[in-house]
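> sequence? don't have it. structure:
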């Protein structure tokens, strides 16, 4: 199996930084190295040279593989079982690294382990890691990017934390953005008047003859603060030495918990305190009143309102799973399913009025949203940050550590009337 260049780069960086730190300490104290320090520096430098040599070799191997792929461009070639190739023939990983895998492979986690004798944390060992952040995880739905936003729900027969988790999908439809600020200032379009009309040639040098009509657009400046979403879990010091267990805790609990709360905030955040202002509480979202229309008719009329009032093109419905079930089970007066029954249901991605349906428990049952979801933007300030410490409560004397995950983001709707809230009747 080819050696990963990013792992070798991390090793090289770690040993160089360790050697520099020892040298800097002696320089700050204006003294020569001690015998122990000299031995540590020589050891780090030797390992750095090994890592650099291996890195250069891996890069050369990668260049050869790319050259082979380029020579085979356009030629059908047999692939080993399980390999995945780009159109040019380059072999790529079958999936992305998870947040937990990135954390346990990080220099910060490796440096933390090196402080423990034999890689095991004793009861008196102090634990304080540097934060490990991953702003670059926000890259879209690519399956070759770290921390893909919406992961395939491939759970197999696993039982455990996943049993209490729901699929997270809203990131799949909104516009993804990034920011380096603590607040987002943007312009929201609240109205438009198109007065364009044919105009006759002017017949006089004064008065209104030949005057062109004036159109108008109404804008409002909106400031959205970046909010912090965070939570933590306890962990024993013995478990801290087990990278696989740490990955499981980060991926199955901490990362998922952040994303679930983020999805809830994008829809239902009420704008008070540290909450987002979600779609349900954004002023200007259309909310028509229906009385006798069936749910299918209401959903279709919502699509029209996005086009005629919002002057936009709807690209998805977002509905609670209970309402998607209601659609699946709709029958005509002869008990025939509208959407193909068990063999072809809405839940199986059959489009509704030529639009996809996104199921999300963030939307309350009995309510559906339709809109141009490209006009909803999620700005990521810090996608994920993981920190460990035993300096919490009485954790130090209990041989426990707290592992904290947090993210910072902001959410905004740049054109509220491009969305329609549809109240559904009982199925």
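Ah, there it is. Predicted, not measured: the structure shown is a model, and the values here were computed from it. Numbering: from 1, shown residues only.

> okay, CA-based contacts and neighbour counts for the rest of this
Noted.

> As a check, name the ranges of all strands in the stretch 1-150 of the chain.
Using DSSP state E, counting those that start in this stretch, the strands assigned to the stretch 1-150 of the chain run over residues 84-85, 91-92, 132-133.

> I'd like a version of those strands in JSON lines, one that adds mean neighbour count as further columns.
Supplementary listing: these in JSON lines, determined by neighbours: other C-alpha atoms under 10 Å:
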{"stretch": "strand 84-85", "mean neighbour count": "14"}
{"stretch": "strand 91-92", "mean neighbour count": "13"}
{"stretch": "strand 132-133", "mean neighbour count": "20"}
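
> For residue 158, find the nearest of these.
Proximity to residue 158 (C-alpha to C-alpha) singles out strand 84-85 among the strands of the stretch 1-150 of the chain, at 24.7 Å.

> who does that closest one touch, helix- and strand-wise?
Strand 84-85 makes packing contacts with strand 91-92 when contacts are defined by 3 or more C-alpha pairs under 8 Å, 6 or more residues apart in numbering; DSSP states H and E.

> What count of nearby residues applies to residue 360?
22 (other C-alpha atoms under 10 Å).

> Ignoring the adjacent residues along the chain, who's closest to it?
Leaving aside its chain neighbours, residue 360 sits nearest to residue 320 (5.2 Å; criterion: C-alpha to C-alpha, 6 or more residues apart in numbering).

> How many residues are close by the one you found?
Residue 320 - counted by other C-alpha under 10 Å - has 20 other residues nearby.

> give me every residue that touches it.
359-368 (C-alpha atoms under 8 Å, 6 or more residues apart in numbering).

> mind listing the helices for the stretch 201-350 of the chain?
Chain-ordered helices for the stretch 201-350 of the chain, with DSSP state H, counting those that start in this stretch as the definition, fall at 237-240, 243-249, 256-268, 295-308, 321-328.

> Can you tell me which of the ones you listed is most buried?
Among the helices of the stretch 201-350 of the chain, judged by mean count of other C-alpha atoms under 10 Å, the one packed with the most neighbours on average is helix 256-268 (a mean of 21).

> coming back round to it: could you dump the strands of the stretch 1-150 of the chain into JSON lines and include distance to residue 223?
Written out in JSON lines, the entries for those read as follows (distance: least, C-alpha to C-alpha, whole Å):
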{"stretch": "strand 84-85", "distance to residue 223": "44"}
{"stretch": "strand 91-92", "distance to residue 223": "41"}
{"stretch": "strand 132-133", "distance to residue 223": "26"}
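
> Wait, a helix at residue 181?
No: going by DSSP: H, G, I helix; E, B strand; the rest coil, the assignment for residue 181 is coil, not a helix.

> and it, how many residues sit next to it?
Based on other C-alpha under 10 Å, the number of other residues close to residue 181 is 11.

> The structure to be compared is supplied as follows:
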């Protein structure tokens, strides 16, 4: 057997140094690639953060009262977008006598959205106008609350028929062969959810048309529709008496709940929530009058100190009882509480908001006045009456 010749030590050293240099170069190359990769993404991240900050500052500035264009799409903004290509609106701007209808492509629910300041979307304390006329002072108005939290869907009819389901009986064991098995009866009643037309109008001077895309006309529309008209709908979703052309509200058709265990308002509400959950309902919303909720917030740990159960006046806890969200609603009369499983409650959006402008109303043409009429149509569907419970709080003592 032939022996392999030994590689001279000098050649071994050269090869070892070559391999070492290759590995070292490879490592250096990889390190440089990683460093370049990090630098590139750090620059991208810095630019992205700057863009986010710019947008956040712009959004904050836009949502300040009286500050330029709004980040949120208000009804006034949507109406003016329709006005751009509307020949009737252009004619009215030159003060030709006539009417102009602007159909707003926005759902009732979207119209009820508010800005971060809690004001109606697009609302502000002062409405700028042309310098010669000064501003128009807007009234202090509430923002609709219920429309923002209830599910909604669009419908095409003036009266919507639906089945309000109910079930009786429970499953049980068959003890002996031949015994009749337990019957579970699923039934329902045919119900009709009427669609209500809710409208309101206001009068403005001719210069709001001259403002065109400025805030004068936009704010007039928002103050008429986003506040007054939507607030009326908000109220009727709770208190509507039902019948032809009227909404059947949550309070009139709710199932009454009589507490057995609870004695205090918080305990009574908790018992109602547990009862609904035990019956299979996902109780996820409690509606209360704001003053009733405030009375609960005044509850102290004991009578000897000023420690509050619901946080402190400077740091109150979130509006919640028994892990269920509390929504204070001014249109709900004091002393009443509503518990809802919103999976069974739907706002019916029949007609998206429309705005009618007219200088032909009465003697408006000769007086340089414009009528602004806002209109919407909506209803309420409660698919299960037991998914809405009402509780009467005890009257305060003497």
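Arrived safely. What you are looking at is a predicted structure, and each value in this text was computed from that prediction instead of being measured.

> hmm, back to that, how close does the alignment partner in the second structure of the residue nearest to residue 360 of the first structure sit to residue 102 of the second structure?
Aligned against the second structure by TM-score structural alignment, residue 320 of the first structure finds its counterpart in residue 289. With distances taken as C-alpha to C-alpha, to the nearest Å, residue 289 of the second structure is found 36 Å from residue 102 of the second structure.

> And residue 262 of the second structure, by the same measure?
The span separating residue 262 of the second structure from residue 102 of the second structure equals 53 Å under the rule C-alpha to C-alpha.

> closest to residue 22 of the first structure out of the strands of the stretch 1-150 of the first structure?
Closest of the strands of the stretch 1-150 of the first structure to residue 22 of the first structure is strand 132-133, at 22.5 Å (criterion: C-alpha to C-alpha).

> tell me the contacts of the spatially most central residue of the second structure?
Nearest to the mean C-alpha position of the second structure, counting by C-alpha atoms, centre = their mean, stands residue 148 at 2.9 Å. Contact partners of residue 148 of the second structure, counting by C-alpha under 8 Å, 6+ apart, are 109-110, 112-113.

> Which of those sits closest to residue 203 of the second structure?
Using C-alpha to C-alpha, residue 112 comes nearest to residue 203 of the second structure of the contacts of residue 148 of the second structure, at 22.4 Å.

> Count the neighbours of the closest one for me.
In terms of burial, residue 112 of the second structure registers 24 neighbours under the definition other C-alpha under 10 Å.

> Help me confirm that it comes into contact with residue 223.
No: counting by C-alpha atoms under 8 Å, residue 223 is not a contact partner of residue 112 of the second structure; they are 11.9 Å apart.

> What does residue 182 of the second structure correspond to in the first structure?
Structural alignment places residue 182 of the second structure opposite residue 213 in the first structure (criterion: TM-score structural alignment).

> ok, and the closest non-adjacent residue to that match?
Among residues not flanking residue 213 of the first structure along the chain, residue 195 sits closest, at 5.9 Å (C-alpha to C-alpha, 6+ apart).

> roughly how far apart are the aligned residue in the second structure for that neighbour and residue 279 of the second structure?
Residue correspondence to the second structure (TM-score structural alignment): residue 195 of the first structure is matched to residue 170. With the distance defined as C-alpha to C-alpha, residue 170 of the second structure ends up 12 Å from residue 279 of the second structure.

> Same check on residue 49 of the second structure?
From residue 49 of the second structure over to residue 279 of the second structure the distance is 49 Å, taken as C-alpha to C-alpha.

> cool, residue 325 of the second structure as well?
As judged by C-alpha to C-alpha, residue 325 of the second structure and residue 279 of the second structure stand 19 Å apart.

> Comparing those two, which residue is more hemmed in?
Neighbours were tallied for residue 325 of the second structure and for residue 279 using other C-alpha under 10 Å; the higher tally belongs to residue 325 (15 against 10).

> Quick check: longest helix in the first structure by residues?
For the first structure, the longest helix by residue count, based on DSSP state H, is helix 35-71.

> If you count neighbours, what's buried in the helix or strand where residue 186 of the first structure lies?
Residue 186 of the first structure is located in strand 183-193, with elements delineated by DSSP states H and E. Burial within strand 183-193 of the first structure, assessed by neighbour count using 16 or more other C-alpha atoms under 10 Å, is assigned to 183-184, 188-191.

> Kindly report the same for stretch 303-318 of the second structure.
When burial is assessed from 16+ other C-alpha under 10 Å, stretch 303-318 of the second structure yields the following buried residues: 308, 310.

> what's next to it, contact-wise?
Looking at what lies outside stretch 303-318 of the second structure - C-alpha under 8 Å, 6+ apart - the contacts are 297-301.

> ok, and the most crowded of the residues you listed?
Top of the contacts of stretch 303-318 of the second structure by neighbour number is residue 297, holding 18 neighbours under the definition other C-alpha under 10 Å.

> what residues are up against that residue?
Taking C-alpha under 8 Å, 6+ apart, we find residue 297 of the second structure in contact with 308-310.

> nearest to residue 194 of the second structure, of the residues you listed?
The shortest separation between residue 194 of the second structure and any of those is 40.4 Å, and it belongs to residue 310 (by C-alpha to C-alpha).

> aligned partner of the closest one in the first structure?
Taking TM-score structural alignment, residue 310 of the second structure has residue 339 as its aligned residue in the first structure.

> Repeat that for residue 103 of the second structure.
Using TM-score structural alignment, residue 103 of the second structure sits opposite residue 133 in the first structure.

> Likewise for residue 160 of the second structure?
With TM-score structural alignment as the matching criterion, the partner of residue 160 of the second structure in the first structure is residue 184.

> ok, for that match, nearest residue in space, not its chain neighbours?
Taking C-alpha to C-alpha, 6+ apart as the measure, residue 184 of the first structure lies nearest to residue 224, with 5.0 Å between them; neighbours along the chain are not counted.

> The aligned residue in the second structure for the one you found: how many residues sit nearby?
Taking TM-score structural alignment for the superposition, residue 224 of the first structure sits opposite residue 193 in the second structure. Residue 193 of the second structure is surrounded by 24 other residues when neighbours are defined as other C-alpha under 10 Å.
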